[in-house]
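**Student:** structure, please.
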Amino acid sequence: MHPVYVKAGTKPATPILFVNEANYAEASKVLDAREAAFVKAAGFEPKAGRHLMVQGPDGGLGGVLFGIEPADAKVKDFFRPAQLVSLLPPGTYRFANAPHDARLAALSFALGSYQFTRYRKAAPHDVKLVVPDGMDGDDLSRIAEAVDLARDLINTPSNDMGPQELEDAARKLATQHGAKFNVTIGAEIEKNYPLIQAVGMGSPRAPRLIDFTWGKDSDPKVTLVGKGVCFDTGGLDIKPDASMLNMKKDMGGAATALGLAHMIMSRGLKVRLRVLIPAVENAISGAAFRPRDIFPSRKGITVEIGNTDAEGRLILADALALADEEKPALIADFATLTGAARVALGPDLPAFFTDDDALADEFARAGLAEHDPVWRLPLWKPYEAMLDSKVADTNNVSSGGQGGAITAALFLRKFVEAKSWLHLDVFAWTPAAKPARPEGGELQSARALYAMLCKRYG
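**Tutor:** Take a look at the predicted model:
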């Protein structure tokens, strides 16, 4: 079980009372006269984010009041209770009443306790939470573990998270769950995955395709593909310094796939899972690929390089072609692919694309329920003309500067025949800290897809 959680009865637990303007009078009835007088004297107001620690009869902490939004509020942050992780003194706590969503509130405690301490020590948040009655603490734990894993991978700088280190992390996860692991590298990459080779050949850190499978072959096949660009200079179409600064997170798609894979395997879902991660560094050297170069792909489609900074879609194209060959029931790819998606939807709302309307509806509903929102953008086929090339089957970028997230998705669509295909254009980063979401690497969209898969295959 995740370190933040304890089972009921393990230790005495201080109650947390969730209050708002609507329920305050009724909820406060649990306070005795002395406690009620203290709360009144303190001038506590039951507004979202406010808290008050109430003294117990023995002089210690007797309880905590914490303000949440009214039940009829148009916008509610179901992760707001995570604020308490950094506000409360060390100890064990329990929910005295139900917040808006007790499960998400409990999950928020684990997500809010995350700290990235590989390079700098930090005092741990020694706040424990009793798993509420009737709640699956093991499932909360596996979700929190997946988020921790993805955050750690994304937050690690590229000097310690290159293609080899990403392979090591994937191998460790596969070994933990008894999955079959394989890596393609060297001459086999050049022969079988020419677009992966093209992107990675400018770096001394060799490109590779990470591939592991888990589960019974007779179960429905679910394949996850994660973009593993461990650092992106932009290549010869070099990024400006401000755009390059945070490119350690360009393997956020791979981290997302690994986090989701951990949830699926730990839960034991009835699927045959496959995870594919093309891992490269898009570097600058005499060996780097160039604008207007033309390369074949695994699928046989020739690609003209309109921009070397549109490298993620190239490595995904070869991996998606491989994924599609065994005709799985579902293919989902995750990639920090376009700035256009961020311009359209901001940092917290990943864009997704699919031709499958039923899948889109199912996925979007799961995202809302899990407080892991996603938003569908169209695979607008008339925009395919923007990818035309006069000398190859396709260009890797559009001829204009508009609709960049859509044209990137349309490029990927050329390499997938499966209808049940989800393309996730994620940011994988929280630029400003929010409850349960510290600044830095973030697992986006995976909890939503996990919830959807649990309903299908749980």
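**Student:** make it CA atoms for all contacts and neighbour counts henceforth
**Tutor:** Will do.
**Student:** do I have it right that residue 231 meets residue 281?
**Tutor:** Yes - counting by C-alpha atoms under 8 Å, residue 231 does reach residue 281; the two are 5.2 Å apart.
**Student:** name the residues contacting each of those two.
**Tutor:** residue 162 (C-alpha atoms under 8 Å, 6 or more residues apart in numbering).
**Student:** can you spell out which helices and strands pack onto the helix or strand encompassing residue 142?
**Tutor:** When elements are assigned from DSSP states H and E, residue 142 belongs to helix 137-155. Contacts defined by 3 or more C-alpha pairs under 8 Å, 6 or more residues apart in numbering; DSSP states H and E place helix 137-155 against helix 102-112, helix 252-267, strand 440-441.
**Student:** so what's the gap between it and the chain middle?
**Tutor:** 10 Å (C-alpha atoms, centre = their mean, to the nearest Å).
**Student:** over to stretch 14-33?
**Tutor:** 35 Å.
**Student:** show me what counts as buried in that stretch.
**Tutor:** Across stretch 14-33, burial judged by 16 or more other C-alpha atoms under 10 Å covers 14-20, 27-28.
**Student:** just curious, which of those is nearest to residue 123?
**Tutor:** residue 14 (21.6 Å; C-alpha to C-alpha).
**Student:** so what's the closest one closest to, chain neighbours aside?
**Tutor:** Once flanking residues are discounted, residue 14 sits nearest to residue 93: 4.5 Å by C-alpha to C-alpha, 6 or more residues apart in numbering.
**Student:** what's the answer for residue 264, then?
**Tutor:** Closest to residue 264 by C-alpha to C-alpha, 6+ apart is residue 450, at 7.0 Å.
**Student:** cool, and residue 81?
**Tutor:** residue 105 (5.8 Å).
**Student:** tell me, how many residues neighbour the one you found?
**Tutor:** Residues near residue 105, counting by other C-alpha atoms under 10 Å, number 21.
**Student:** list the contacts for it?
**Tutor:** With C-alpha under 8 Å, 6+ apart, residue 105 has these contacts: 78-82, 99.
**Student:** kindly recompute the last result at 7 Å.
**Tutor:** Residue 105 makes contacts with 78-79, 81, as judged by C-alpha atoms under 7 Å, 6 or more residues apart in numbering.
**Student:** relative to residue 21, how far out is it?
**Tutor:** 19 Å (C-alpha to C-alpha, to the nearest Å).
**Student:** ok, residue 299 next?
**Tutor:** Taking C-alpha to C-alpha, one finds residue 299 at 60 Å from residue 21.
**Student:** this one as well, want them side by side:
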Amino acid sequence: MSLPTCFAPPDAAAHATPLVAVDREGLPALLASLPSSAARWCQSSGFAADPHSVLLVPDADGRPLLALAGIAGVRDPLALGAAPLLLPAGDYRLDGERGLRLDPGTALLGWGLGAYQFTRYRQPTRTPARLVLGEDASSQSEAFAQLKASTLVRDLINTPTEDMGPDELEAVARRVGLAYGGEVRCVRGDQLLAENFPAIHAVGRASHREPRLIEVLWGNPEHPRLSIVGKGVCFDTGGLDIKPADGMRNMKKDMGGAAHAIGLAQLVMARKLPVRLQLLVGAVENAISANAYRPGEVLRTRAGISIEVDNTDAEGRIVLCDALTYAAESKPALLLDYATLTGAARIALGPDLPALFCNDETLAAEYLRAGEESADPLWRLPLWRPYLSYLASNVADLANSGGSRMAGAITAAVYLDRFVPRELPWAHIDVYSWNDSHRPGRPPGGEAQGLRAAFALLKARFAA
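**Tutor:** Down below sits the predicted model:
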């Protein structure tokens, strides 16, 4: 594969500037090992090895001697996230003799995420500095796959709906699936009714772009089946229960669950996990027109459970329930779904922690452990089934929302739980998919959250 512009091949090492990672505790010893003029430069510059700080140190002739990168710790996947856009353009190589030793894969991932700029509609603000890759490609191949998946997620979410509607989301899923030898099929428009996906059809029928269910199958049919489902609401007006302007502003990101599902599927295929992968994306626009679904309507679902529409802005769970039912019909060994589902999850956990709901204690423990070990945390919220009473309906089996504002993330999860057989290990991840502000390695806009954790979980489950 061609290298991203923020990396240089191993043969560039000879002329690259050494890059030394250091923390506050190790800085005094490092300064003592440097030439006195270099040490004085660091001190006069006020460099204190604070996390995400960098400093280019000249030699006696004013040429680059080395670069310093302050880090919080060697396990931080974003330890070098600030360096590509703070250091002067040029080539840098990790110095394995001085300072802290970073794992080459961790360094590669953090550098690549820090160099990311969304450039579809404008030129990059600057050329990132380049990190010279090590000779051992095998130790970096997984990091490259993770970086590729993470930047795919960011690109999909950052792209506005005019260029990332259901048609374009299908094209991406098709491109990714076919690139790795998968099979792709898509059920569109009124064919959704013919093939018994009425809930997906109801949410998306008001848009000029057809709603659809996208399916990618990959891998040996003899291997355990892994089903990954993503909410692909490419824009959410709120429907007839229309959102206010500030709530609608960033609704291009309401397909963030689908972006995560596609990114994770790509990672599974790229790393050749021994699974029979099924990727499912319900791709719709929740639009407003004469045939938009209405509050008070009763919808059919693939599972045969009738749904009263209490609020048309609670559309993601309606899209997901048909996809989850379809996935469960194949009795997968594991079912995961990703969705930008509730603002309540953000109120509870803030923007950085995806909410994890799970019907299996072993799976939940493994998922949380994978998040901790990969420094990609999630936080478990209870799948408290008594709260299903908040979704009671007088005319249907279930309502999609209710009058209470309590436990909004949990009620959404227990709604989905009605469509998943109890014996099937299932995890639902309510993910924000967005950075509201700039932080090193995390530019404003779309973000992959919990992706490394999910892949670590899948490796532990299926590649052992």
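**Student:** on that earlier part again, tell me the helix or strand right after the helix holding residue 142 of structure 1.
**Tutor:** Next along the chain after helix 137-155 of structure 1, taking DSSP H and E as the criterion, comes helix 163-176.
**Student:** what comes up buried for that following helix?
**Tutor:** 163-167, 169-171, 173-174.
**Student:** quick one on the thing from earlier: looks to me like the residue nearest to residue 14 of structure 1 is in a helix.
**Tutor:** No - applying DSSP: H, G, I helix; E, B strand; the rest coil, one finds residue 93 of structure 1 to be strand, outside a helix.
**Student:** ok, it - how many residues close by?
**Tutor:** 22.
**Student:** how about it, what does it touch?
**Tutor:** By C-alpha under 7 Å, 6+ apart, the residues touching residue 93 of structure 1 are 13-16, 128-130.
**Student:** quick one on the thing from earlier: and of the contacts of residue 105 of structure 1, the nearest to residue 32 of structure 1?
**Tutor:** residue 81 (24.0 Å).
**Student:** the helix holding residue 142 of structure 1 corresponds to what range in structure 2?
**Tutor:** The aligned range for helix 137-155 of structure 1 in structure 2 is 140-158, by TM-score structural alignment.
**Student:** after superposing, tell me the mean distance of that stretch to structure 1.
**Tutor:** For stretch 140-158 of structure 2, the mean distance to aligned residues of structure 1 following superposition is 0.9 Å (mean C-alpha distance after the TM-score superposition for structure 1).
**Student:** can you list the buried residues in that stretch?
**Tutor:** Going by neighbour count (16+ other C-alpha under 10 Å), the buried part of stretch 140-158 of structure 2 is 140, 142-158.
**Student:** which of the contacts of residue 105 of structure 1 tops the neighbour count?
**Tutor:** residue 81 (26 neighbours).
**Student:** quick one: it is in a strand?
**Tutor:** No - read with three-state DSSP, residue 81 of structure 1 is helix and lies in no strand.
**Student:** the alignment partner in structure 2 of residue 401 of structure 1: how many residues sit nearby?
**Tutor:** Under the alignment (TM-score structural alignment), residue 401 of structure 1 maps onto residue 405 of structure 2. For residue 405 of structure 2, the neighbour count with other C-alpha under 10 Å is 11.
**Student:** and for residue 294 of structure 2?
**Tutor:** 18.
**Student:** give me the distance between it and residue 128 of structure 2.
**Tutor:** To residue 128 of structure 2, residue 294 of structure 2 is 49 Å away according to C-alpha to C-alpha.
**Student:** residue 64 of structure 2 too?
**Tutor:** On the measure of C-alpha to C-alpha, residue 64 of structure 2 and residue 128 of structure 2 end up 17 Å apart.
**Student:** residue 79 of structure 2 too?
**Tutor:** Counting by C-alpha to C-alpha, the gap from residue 79 of structure 2 to residue 128 of structure 2 is 16 Å.
**Student:** equivalent analysis for residue 246 of structure 2, please.
**Tutor:** For residue 246 of structure 2, the distance to residue 128 of structure 2 - C-alpha to C-alpha - is 33 Å.
**Student:** which of the two has more neighbours?
**Tutor:** The neighbour count for residue 246 of structure 2 versus residue 128, taken as other C-alpha under 10 Å, is higher for residue 128 (25 against 8).
**Student:** that one -> structure 1?
**Tutor:** Per TM-score structural alignment, residue 128 of structure 2 is aligned with residue 126.
**Student:** ditto for residue 50 of structure 2
**Tutor:** Match for residue 50 of structure 2 (TM-score structural alignment): residue 47.
**Student:** chain neighbours aside, what residue packs nearest to its match?
**Tutor:** Spatial nearest neighbour of residue 47 of structure 1, excluding adjacent residues (C-alpha to C-alpha, 6+ apart): residue 67 at 4.9 Å.
**Student:** how many residues are close by the aligned residue in structure 1 for residue 234 of structure 2?
**Tutor:** Residue-level alignment of residue 234 of structure 2 against structure 1, with TM-score structural alignment as criterion, gives residue 230. Neighbourhood size, residue 230 of structure 1 [other C-alpha under 10 Å]: 28.
**Student:** for residue 230 of structure 1, helix, strand, or coil?
**Tutor:** Put simply, residue 230 of structure 1 is strand when judged by three-state DSSP.
**Student:** isn't residue 85 of structure 2 up against residue 115?
**Tutor:** Yes - Residue 85 of structure 2 is in contact with residue 115 according to C-alpha atoms under 7 Å; the separation is 6.3 Å.
**Student:** okay, those two: which has more neighbours?
**Tutor:** residue 115 (28 against 22).
**Student:** what number of residues lie near the residue nearest to that one when sequence neighbours are not counted?
**Tutor:** The shortest distance from residue 115 of structure 2 to any non-neighbouring residue, by C-alpha to C-alpha, 6+ apart, is to residue 84 (5.3 Å). Residues within reach of residue 84 of structure 2, counting by other C-alpha under 10 Å, total 30.
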